[in-house]
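1. here are the coordinates; sequence isn't available:
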């Protein structure tokens, strides 16, 4: 039988960012240096495939430090942690490695500077997200208030409108965040902003790439796990850009292929925590069902690399 035609508009940039590469490299290096098991507090990045690959090598993922035995090696995830977490790990004399993305650490330092200057911080982000929890945990409780949308700005209660600053989660929608920042500045004209944009380069680039290709597609597929904020935002960007349908899927084997019924042009991207192998697998799976033409659309070059930090010394046996 003749396969139906399918044009895949492949977003570029897509997939892993420098912070994710670094975080995974830290777990791999910890496993090489210390041997398994290595404990990782929270998923190192929000991708099921990546987590499963590291588990197969001997990584054990936990939610809290009390799940980590004494004398163990623990790695903190790319999303960052409250200051109380490394303090407790130090108290317990655990061997610890911090895989917090440097761009998240930048936001942490901003929040600390604003707090030291006597400013209450308004954090734009998603309640309960590990990055938000980590950022709010850099300063004493009550020093940071969270807003999630423009509507919350209207009812926001602050200690002193003249002594305010704002920061943002790094994986937000660029457009939504701009709207919230505008609302904050209109209501609190004296508010201080970050020295440079908090939303990370990779989040911005991936959203712009999807914004470019999605209007020309019948369907946009984003490879990424449901708990990945930056992947979820790509789906939203696709729909907002005019694509009639968009979906998030972990990997090809989990896709309901009926989604592609009647589709002749599909936009394809991957969140910043999704490895390129998942993109390759999706294209191969599509080729089994369709006569596929792949057109890669490049909207930006990425050359950012974050070096691995020095690893702590192993204990003498």
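-> Received, thanks. Remember, it's a predicted structure, so these values are computed and weren't measured experimentally.
2. hey, let's count contacts and neighbours off CA atoms from now on
-> OK.
3. Residue 234 contacts residue 208, doesn't it?
-> No - in this structure, residue 234 is not within contact of residue 208 by Cα atoms under 8 Å, at 9.2 Å.
4. The two - which one has more neighbours?
-> Set residue 234 next to residue 208 and count neighbours by other Cα atoms under 10 Å: residue 234 wins out with 32 against 20.
5. how about the strands in the stretch 51-200 of the chain?
-> 59-62, 73-76, 95-98, 120-124, 144-147, 164-168 (DSSP state E, counting those that start in this stretch).
6. same for the third one, what does it pack against?
-> Strand 95-98 is packed against strand 73-76, helix 84-91, with contacts defined by 3 or more Cα pairs under 8 Å, 6 or more residues apart in numbering; DSSP states H and E.
7. Figure out which of the strands of the stretch 51-200 of the chain is closest to residue 52.
-> Residue 52 lies closest, by Cα to Cα, to one member of the strands of the stretch 51-200 of the chain: strand 59-62, at 9.0 Å.
8. Which of the residues in that closest one are classified as buried?
-> 59-61 (16 or more other Cα atoms under 10 Å).
9. residues making contact with that strand?
-> For strand 59-62, the surrounding residues in contact (Cα atoms under 8 Å, 6 or more residues apart in numbering) are 27, 31, 36-43, 55, 68.
10. Give me the subset of those lying in helices.
-> Taking DSSP state H, the ones among those that sit in helices are 27, 31, 55.
11. Chain neighbours aside, what residue packs nearest to the first one?
-> Taking Cα to Cα, 6 or more residues apart in numbering, and ignoring the residues beside it in sequence, residue 27 has residue 75 as its nearest neighbour in space, at 6.9 Å.
12. structure B:
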């Protein structure tokens, strides 16, 4: 925390702090972090992790301190070393290559992402081309597109992209989505796709995960009462960026921060009600850090606004289940 900023508590008006719930870690993130921690205990350090296990620098640095080594490609893993695949999922070729090298590997892919992977395989097996709604370059998108043969998926990022598609009514089509998208934006894209391709099939249930949906609904519940919303999350965290967008769509200015020391006291000028939430990769300790920092700047009245209860728990891989 940055203690160099001036303490304005004595001279500034009180501030009402609305804290969204649910916020922060989801079951998939909890599971992924536990997989890395248990792997370090079982195998000893170092344990290699392909890509950031989750998109949060505080979490990644904490795991590094315990013995995790983060790499981007499998060829950076020494022979005989254990490797964990991140919560975002990996192309099918990655575990195949790890097995061919004789590496001990653990898959920390969120089970809800794995569900989309299986759906992609089934749609291609059924002879359908997949229209995949997601953000180009995001590791989850790369992982999902890597589950099926090249050319079997077309990425759709915006409603405008739908107008550029060249498929005919005779082309068997299906759609799937990244799990961390804006619920509202995705609904608009799906509607545009269904209008253009009425024969397109889709998943029985929404691919956007429960945690993403819940956190967006929680932001909607507080945003209209706030003059500013702070979202704790990383700039490469899709679900955190969507929380910023949800607030701003409702007319509430929003700022993405990673730590409390990023807060500029001038942001609070004229703010009587401040909103606070955290993306699914941000731990609660960072929420409390931000609350403490606000308390140094203003007299704070905290209120938690709860819109859903989350009780989801995902099983660990069988290698670590004991």
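-> That came through, no problem. Keep in mind it's a predicted model, so treat the numbers as computed, not measured.
13. Provide the TM-score value for the superposition.
-> Remark: TM-score between the superposed chains equals 0.96 [TM-score structural alignment, normalised by the length of the first structure]; 312 aligned residues with a Cα RMSD of 1.3 Å.
14. In a markdown table, list the strands of the stretch 51-200 of the first structure along with distance to residue 267 of the first structure.
-> Putting these into a markdown table (distance: least, Cα to Cα, whole Å) gives the following:
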| stretch | distance to residue 267 of the first structure |
| --- | --- |
| strand 59-62 | 33 |
| strand 73-76 | 34 |
| strand 95-98 | 35 |
| strand 120-124 | 29 |
| strand 144-147 | 32 |
| strand 164-168 | 28 |
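15. By neighbour count, which of the ones in helices among the contacts of strand 59-62 of the first structure wins?
-> residue 27 (26 neighbours).
16. Give the aligned equivalent of it in the second structure.
-> The equivalent of residue 27 of the first structure in the second structure is residue 36 (alignment by TM-score structural alignment).
17. swap in residue 98 of the first structure?
-> Using TM-score structural alignment, residue 98 of the first structure pairs with residue 107 in the second structure.
18. Leaving out the residues flanking it, which one is nearest to that match?
-> According to Cα to Cα, 6+ apart, the nearest residue to residue 107 of the second structure is residue 85 (4.9 Å).
19. Can you give me every residue that contacts the one you found?
-> With contact taken as Cα under 8 Å, 6+ apart, residue 85 of the second structure is in contact with 49-51, 53, 105-109.
20. what helix or strand does residue 248 of the first structure sit in?
-> Using DSSP states H and E, residue 248 of the first structure falls within strand 246-249.
21. Past that strand, which element shows up next along the chain?
-> Taking DSSP H and E, what comes next after strand 246-249 of the first structure is strand 265-270.
22. now what about that next one, what contacts it?
-> 6-12, 14-15, 206, 210, 213-214, 216-224, 231, 276, 279.
23. cutoff 6 Å now
-> With contact meaning Cα atoms under 6 Å, 6 or more residues apart in numbering, strand 265-270 of the first structure is reached by 6-11, 14-15, 214, 217-223.
24. Please tell me which residues of the second structure it aligns onto.
-> Taking TM-score structural alignment, strand 265-270 of the first structure hits residues 273-278 over in the second structure.
25. Repeat that for stretch 190-198 of the first structure.
-> The aligned range for stretch 190-198 of the first structure is 199-207, by TM-score structural alignment.
26. what's the straight distance from one end of that stretch to the other?
-> In stretch 199-207 of the second structure, first residue to last residue: 19 Å (Cα to Cα, to the nearest Å).
27. Residues touching that stretch, excluding its own?
-> Residues outside stretch 199-207 of the second structure that contact it (Cα under 6 Å, 6+ apart) are 173-175, 177, 179.
28. which residues touch the residue mapped onto residue 177 of the second structure from the first structure?
-> Under the alignment (TM-score structural alignment), residue 177 of the second structure maps onto residue 168 of the first structure. Counting by Cα under 6 Å, 6+ apart, residue 168 of the first structure makes contact with 123-124, 198.
29. Same list, those residues, but as JSON lines with neighbour count and distance to residue 155 of the first structure please.
-> Output for these, formatted as JSON lines (neighbours: other Cα atoms under 10 Å; distance: Cα to Cα, whole Å):
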{"residue": "123", "neighbour count": "21", "distance to residue 155 of the first structure": "15"}
{"residue": "124", "neighbour count": "23", "distance to residue 155 of the first structure": "14"}
{"residue": "198", "neighbour count": "19", "distance to residue 155 of the first structure": "24"}
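30. that older thread, from the contacts of strand 265-270 of the first structure, keep the buried residues only.
-> 6-11, 14-15, 214, 217-223.
31. Show me which of those is closest to residue 301 of the first structure.
-> Closest approach to residue 301 of the first structure among these (Cα to Cα): residue 14, at 10.7 Å.
32. Shouldn't that closest one be within a helix?
-> No - using DSSP: H, G, I helix; E, B strand; the rest coil, the assignment for residue 14 of the first structure is coil, not a helix.
33. Which residue in the second structure aligns with it?
-> In the second structure, residue 14 of the first structure lands on residue 23 (TM-score structural alignment).
34. Now do the helices in the second structure.
-> So, for the second structure - with DSSP H - the helices run 27-43, 57-66, 93-100, 111-125, 139-145, 159-164, 183-196, 210-223, 238-249, 284-297.
35. Would you mind pulling up the elements that the third one packs against?
-> Other elements packing on helix 93-100 of the second structure under the criterion 3 or more Cα pairs under 6 Å, 6 or more residues apart in numbering; DSSP states H and E are absent; no helix or strand qualifies.
36. Mean distance of that helix to its aligned residues in the first structure, please.
-> When the first structure is overlaid, helix 93-100 of the second structure sits 0.4 Å from its aligned residues on average, using mean Cα distance after the TM-score superposition for the first structure.
37. do the same with the first one
-> In the superposition with the first structure, the aligned residues lie an average of 0.4 Å away from helix 27-43 of the second structure, counting by mean Cα distance after the TM-score superposition for the first structure.
38. If you count neighbours, what's buried in that helix?
-> Using 16+ other Cα under 10 Å as the test for burial, helix 27-43 of the second structure gives 27-33, 35-37, 39-40.
39. Counterpart of residue 132 of the second structure over in the first structure?
-> Under the alignment (TM-score structural alignment), residue 132 of the second structure pairs with residue 123 in the first structure.
40. before we move on, what about residue 261 of the second structure?
-> So residue 261 of the second structure corresponds to residue 253, using TM-score structural alignment.
41. Can you report how many residues neighbour its match?
-> Close neighbours of residue 253 of the first structure, defined as other Cα under 10 Å, add up to 12.
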